[in-house]
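Enquirer: can't give you the sequence, but here's the structure:
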């Protein structure tokens, strides 16, 4: 998939939801947001797009936030209170010290989404920055729920 196709057709990006089950209660406790792209009638995973370091960070962030915005808008329409699992690349997150993501989440908090329903999934083993700075950011996020 050509990254420019994704960027010039960002309206064709969409969230898919993968159920997360509780081992204790054997029930769905939340959904992981997965990014997809509708390409000529086919639905393709955007995983390779997000993992391609040759694609500029700002492009990957733009697409990620477009999908995340759609997902959070959908969550606001649901009566059931479930957790929302969001994958974040720590290298991209630290570009602006996590401020863009926090601003997006606070926008949805103002619309009625409780931030304690958000679970960030972050893989540290590919992180190329200062781990202490990342840990500081995550503690900062925790103060918001």
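Expert: Good, I have the coordinates. Here the structure is a predicted model, which is why all the values come from computation and not from measurement.
Enquirer: hey, let's count contacts and neighbours off CA atoms from now on
Expert: Will do.
Enquirer: surely residue 122 touches residue 92?
Expert: No: the criterion here is C-alpha atoms under 8 Å, and residue 122 misses it with residue 92 at 10.8 Å.
Enquirer: take the one below as the second:
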């Protein structure tokens, strides 16, 4: 849910890092059940969120393609009705200038992130890395099968 050790990702990481211990204790079913429980808890609000993200992405694609179609239509209209003032070369220069400017602006703004969200994500990652697992596969304690 929040990306901690009790999240689905935390359970997978802990289980895979300590797979020998999990297998020797035959707790695969228990870990699978914990993982499924966490997935059910996490997917409660994710359908709406993913639907909104998909709609926003689709609207972005629609806007981009609609804008390009409008530019081509307008350029064609200008060339057909005002060929004495505009040439095909003028049309292509203006199209490429606008497209490269928009691409540069999109690339520049794609790297902007919310600093608080990025800091919280980094904290969650380091919490998972730095925590001590309840299962220590490197320990010499306990029964080992040879």
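Expert: That came through, no problem. Everything numeric here is computed off the predicted structure, so don't read it as measured data.
Enquirer: report the TM-score for the pair.
Expert: The TM-score (TM-score structural alignment, normalised by the length of structure 1) is 0.24; 48 aligned residues with a C-alpha RMSD of 3.5 Å.
Enquirer: what helices and strands are in contact with the longest helix out of those in structure 1?
Expert: Looking across structure 1 with DSSP state H, the single longest helix is helix 57-76. If you count contacts as 3 or more C-alpha pairs under 8 Å, 6 or more residues apart in numbering; DSSP states H and E, helix 57-76 of structure 1 packs onto helix 3-8, strand 13-21, strand 28-39, helix 99-110.
Enquirer: got JSON lines for the ones you listed, with mean neighbour count too?
Expert: Supplementary listing: those in JSON lines, determined by neighbours: other C-alpha atoms under 10 Å:
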{"stretch": "helix 3-8", "mean neighbour count": "14"}
{"stretch": "strand 13-21", "mean neighbour count": "17"}
{"stretch": "strand 28-39", "mean neighbour count": "19"}
{"stretch": "helix 99-110", "mean neighbour count": "15"}
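Enquirer: in structure 2, which spans are strands?
Expert: With DSSP state E as the criterion, structure 2 has no strands.
Enquirer: just checking, what's the longest helix in it?
Expert: As assigned by DSSP H, the longest helix anywhere in structure 2 is helix 46-81.
Enquirer: for it, name the packing helices and strands.
Expert: helix 88-110.
Enquirer: what residues sit buried inside the helix it packs on?
Expert: Along helix 88-110 of structure 2, these residues count as buried under the neighbour rule (16 or more other C-alpha atoms under 10 Å): 91, 95.
Enquirer: so residue 15 of structure 2 sits against residue 30, correct?
Expert: No: in this structure, residue 15 of structure 2 is not within contact of residue 30 by C-alpha under 8 Å, at 10.7 Å.
Enquirer: between the two, which one's more packed in?
Expert: Between residue 15 of structure 2 and residue 30, counted using other C-alpha atoms under 10 Å, the more crowded position is residue 15 (21 against 11).
Enquirer: ok, for that one, nearest residue in space, not its chain neighbours?
Expert: Take residue 15 of structure 2 and drop its neighbours on the chain: the residue closest to it by C-alpha to C-alpha, 6 or more residues apart in numbering is residue 22, 6.8 Å away.
Enquirer: C-terminal to the longest helix of structure 1, what's the next element?
Expert: Next in sequence after helix 57-76 of structure 1, counting helices and strands by DSSP states H and E, comes strand 83-88.
Enquirer: C-terminal to that following strand, what's the next element?
Expert: helix 90-93.
Enquirer: tell me what that next one is packed against?
Expert: Short answer (3+ C-alpha pairs under 8 Å, 6+ apart): helix 90-93 of structure 1 packs on no helix or strand.
Enquirer: now do stretch 51-67 of structure 1: everything it contacts.
Expert: Contact partners of stretch 51-67 of structure 1, identified using C-alpha atoms under 8 Å, 6 or more residues apart in numbering, comprise 3, 6, 7, 10, 13, 14, 15, 35, 49, 50, 92, 101.
Enquirer: with that, I have no additional questions.
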